[in-house]
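A.B. asks: Turn this into a model:
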Amino acid sequence: MDKSNKIIVGISIGDLNGIGIEIILKTFEDKRMLDFCTPVLFGANKAISYHKKVLKINSSIHGIQSMEAVVHGKINLMNVWKEEVKFELGKSTPEGGNYAFQSLQAAVKSLQEGTVDLLLTAPINKENIQSEDFTFAGHTEYLESELEGKSLMILMSDTMKIGLITGHIPVSEVAKAITPELIREKVSIMYHSLQQDFNISKPKIAVLGLNPHCGDKGVIGKEDDEIIRPTLKEIQESGQLVYGPYAADGFFGSKTYEQFDGVLAMYHDQGLAPFKALSFGNGVNFTAGLNKVRTSPDHGTGFDIAGKNKANPESFKEALFSSLQIYKNRIEYQKLRKNALKAESVKKN
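C.D. replies: Presented below is the predicted three-dimensional model:
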C-alpha cells in the first residue's frame, strides 16, 4: 500500500437501517474531498450498493479485501462480511446493531494496527447494538476499553467546546459520581486536549455547577460548595486557568461560554442540550484523551428519515475536517515537545 502523505481515515458505517451510509456517500460525492484524505469504509459491498440504489447516488466505490490494497484518490471499502443482510430502513433491528458493531470492531482493529490514521464513526443505536461483545453505553466507552488513555466526550463547534464530567449514566447517579478525583481527571484531560489537539498554549476552562444556582449556598444542595468549588480552587493554585462553578442557565443565556476555550458540564444533558440548541447540524463529537483521534457527527441514526434522501451530511463533513486538523495538530505538538526536550537536554549538558 502506497502510504504517500494522505491521511487514511477509517470510517465505521453505523446502523445499516439509519442515515449513516447516506451521510458518508453524500460527503464523498464531492470528489474534492479525496484531495484531503483517503477514506476506508468498513462494511460490505452489498450494504453500500443497497443504499446507493435507494438513494440514487452513483459514487464509485473501490472494494478491497486487505488494507494493503487501499488506493489513494478513491473511496475504499473494506469488506468485513459477505453474507446477505436484510435491510429495514428506518427500523431498529438486531441485524442493524450486529453489523454496526462488526463495522466498528473492524475499524478499531485497523486503528490499533495503524493501517488507518484516525477514526470517524457514523451513528449507532445504543439499544440494538448491545450484545455479549458490546456492553457499553456508547462509542466513547467502547473506545476507552480498546485504546490507551482516559476518555472525555467533547462536543465542539466554531464557538464552543463542551466536555462532560459524567457521560452516559442515569441522572439519579450523577451526584454520587462527582468526586474531586473525577473533576481533576476530566479537567486535566480537557486542558491537555486543548493544548495538544487545538494549539491553545494556555487554555481557559469554565466548569459548570451541579445544582440550580450552584446550590444557593447549600439551600439547593451542598455539592457545589463542598466538592466542586474547593477542587477548582486547588486546580487554580497549580497554575491552570480553570474557573467556576457557574450556574448553567445564566452561563449559556448570557453567552459567557464565548469567553472560554473549553467548558466542562457536570452531566450529559446539562452540556449537550444547550450545545445542540446552539449548534445542531454543525457540531462534532470528539473523543479526547485517547491515543488515537476519533470524531463523529453530533446526531443519531435518524431512523425517521432513513432512505428518504433527506439526511444532511454537514455535521459528518465537519467531523471529518475536524479529525484531520486534530491529527495534524497532534503531530505538530509532538514535534514541538520533542524539540523542547532536546533543547532542555542540551542546556543541562
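A.B. asks: alpha carbons only for contacts and neighbour counts from here, please
C.D. replies: OK.
A.B. asks: For residue 346, see how far away residue 186 is.
C.D. replies: Distance of residue 186 to residue 346, computed by C-alpha to C-alpha, to the nearest Å: 34 Å.
A.B. asks: between those two, which one's more packed in?
C.D. replies: Higher neighbour count among residue 186 and residue 346: residue 186, with 22 against 9, using other C-alpha atoms under 10 Å.
A.B. asks: list the contacts for that one?
C.D. replies: Contacts were defined as C-alpha atoms under 8 Å, 6 or more residues apart in numbering; by that measure residue 186 touches 152, 164-165.
A.B. asks: Another for comparison:
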Amino acid sequence: MKKEQKIRLGISIGDLNGIGSEVILKTFEDNRMLDFCTPVIFASVKILSFLKKQYKINTNLHGIDKTSQILDGKINVLNVWKEGVDINFGKEDEKVGAYAIKSLRASTQALKNDEIDVLVTAPINKHSIQSEDFNFPGHTDYLNQELQGNSLMFMITDTLKVGLLTDHVAVKDIANTITPELIEQKVDTIYNALRQDFGISKPKIAVLGINPHSGDNGVIGKEDDEVLKPTIKRINESGKLVYGPYAADSFFGSNSYKSFDAIVASYHDQGLIPFKTLSFGKGVNYTAGLDKIRTSPDHGTAFEIAGKNKADNGSFKEAVFAALKIYKNREEYKELTKNPLKKQPRKPQFKGN
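C.D. replies: Model (predicted):
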C-alpha cells in the first residue's frame, strides 16, 4: 500500500526556448495548486530560478537531487542536470532540445518506477529533439514505447473528446493505414478510457468518415464503405454504442458532436482543427491507452511569444487538473472492479477548479 500523500505530479520541462517554463511557473505561482498535488519539475533549479526572475514570478522552488527528497507543499525541482544552459527564446536549438529529452527520459523513468503518479509534459520542438538515440516524432510515440499499452492521442475537455485513428501520418498514407484491426484497437482504447478514466459507464462514440461525405456511396472513395462501415457494424454488434461514419464537414457545425461522449476522427487535422477551434486554450492532449497517465497542453512551444511574458497558462493548468481527475477516476474504477456491487458514477468525482 502506498503511503497517504498528495498525488505526485511530474512535469517534464519541454523546450526551454519556448513557453513551457513560463506556463509551468505561472500555474504554480498560485499556491492553492499545492492543495491538489505535489509538483515535481524535472529540470534544474538553477535554470528555473533564472526563469522565474525573467517572468517576474514570485514563488519558492525546492531543489532536490532524488525523488526521496520530494516534499508535499513545495514546488519540487528535481535536478536532472546542474550545468548552465544557453537559452535563446524563440530559437530552434538542438542543444536545448537535448535538455528537453533529458527531462522527458528522467520523468518517464520516475513514472515507471511509481516515484511520481502522473506526468504532464510541456511542449517540445519536434525538430530539435531528434538525435541518434531519440528518433520519435513526439511525446506520444516515445511514451508508447516506454509504457505498457497502445497509445492514442485523445484531445479532451469536459464537454468534447476527440480521438484519432491516425495521428502523425502523411495525408497520402492515411487511407492505407486505416485497417479494420486499427479501427477496432483505437475504438476499444477510447471505450475503455471513457469508462475507467472518465467514469462513463456506457459510452456513446461517433466515428467520422475517411473521405469527403464519407465517400458518397463510393463516388468519392471506397474506404468508408469497404473498411469503416463493416467494422463499425461489427463493433456495434458486440454491444458497444459506436456509430458512423459521419461526414466530417458538417458534424461539428451542426452540433452533432454534443450527442456523443467521444468522437473518433480518421486523421490528425480532421479531429484537431474543430477541437482547437472549439476549445483552444482550454483543451488537453491526453495519451489514452497506457498503464500510466500523461497529459499535456493543447499548444506547442509558441516560439513567437517565448520570453515575452505573454503566454496563457490556461491549457497547461487544465492539463494538470485533467491528470489529477483521471488518476482519481482510475483509482475509483479499480475499487469498483474489485467490488462490482458498488454503483459506478457517471461523472468524475475530482473537482479541481
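A.B. asks: Quick one: distance of the host helix or strand of residue 245 of the first structure to the chain centre.
C.D. replies: Using DSSP states H and E, residue 245 of the first structure maps to strand 241-246. Its chain's average C-alpha position is 24 Å from that of strand 241-246 of the first structure, according to C-alpha atoms, centre = their mean, to the nearest Å.
A.B. asks: Can you name the next helix or strand after it?
C.D. replies: Taking DSSP H and E, what comes next after strand 241-246 of the first structure is helix 248-253.
A.B. asks: tell me the SS of the residue mapped onto residue 5 of the first structure from the second structure?
C.D. replies: By TM-score structural alignment, residue 5 of the first structure lines up with residue 5 in the second structure. Look at residue 5 of the second structure: counting by DSSP: H, G, I helix; E, B strand; the rest coil, its state is coil.
A.B. asks: tally of neighbours for residue 5 of the second structure?
C.D. replies: Neighbour tally, residue 5 of the second structure, other C-alpha under 10 Å: 10.
A.B. asks: For it, which non-adjacent residue is spatially closest?
C.D. replies: The shortest distance from residue 5 of the second structure to any non-neighbouring residue, by C-alpha to C-alpha, 6 or more residues apart in numbering, is to residue 72 (7.8 Å).
A.B. asks: Which residues are in contact with the nearest residue to residue 100 of the second structure once chain neighbours are set aside?
C.D. replies: Closest residue in space to residue 100 of the second structure, ignoring its immediate chain neighbours: residue 14 at 4.8 Å, by C-alpha to C-alpha, 6+ apart. Contact analysis of residue 14 of the second structure by C-alpha under 8 Å, 6+ apart lists 20-21, 100-101, 103-104, 121-124.
A.B. asks: Could you identify which of these has the most neighbours?
C.D. replies: Neighbour max across the contacts of residue 14 of the second structure (other C-alpha under 10 Å) = residue 122, 30 neighbours.
A.B. asks: Residue 329 of the second structure versus that one, what's the distance?
C.D. replies: In terms of C-alpha to C-alpha, residue 122 of the second structure sits 23 Å off from residue 329 of the second structure.
A.B. asks: Likewise for residue 294 of the second structure?
C.D. replies: Here residue 294 of the second structure is placed at a distance of 14 Å from residue 329 of the second structure (C-alpha to C-alpha).
A.B. asks: try residue 46 of the second structure
C.D. replies: 36 Å.
A.B. asks: same deal with residue 75 of the second structure?
C.D. replies: 24 Å.
A.B. asks: likewise residue 186 of the second structure?
C.D. replies: Taking C-alpha to C-alpha, one finds residue 186 of the second structure at 21 Å from residue 329 of the second structure.
A.B. asks: Show me where the first structure has its helices.
C.D. replies: Along the first structure, the segments classed as helices by DSSP state H run 20-27, 45-55, 94-113, 139-146, 174-177, 180-196, 223, 229-237, 248-253, 268-279, 314-348.
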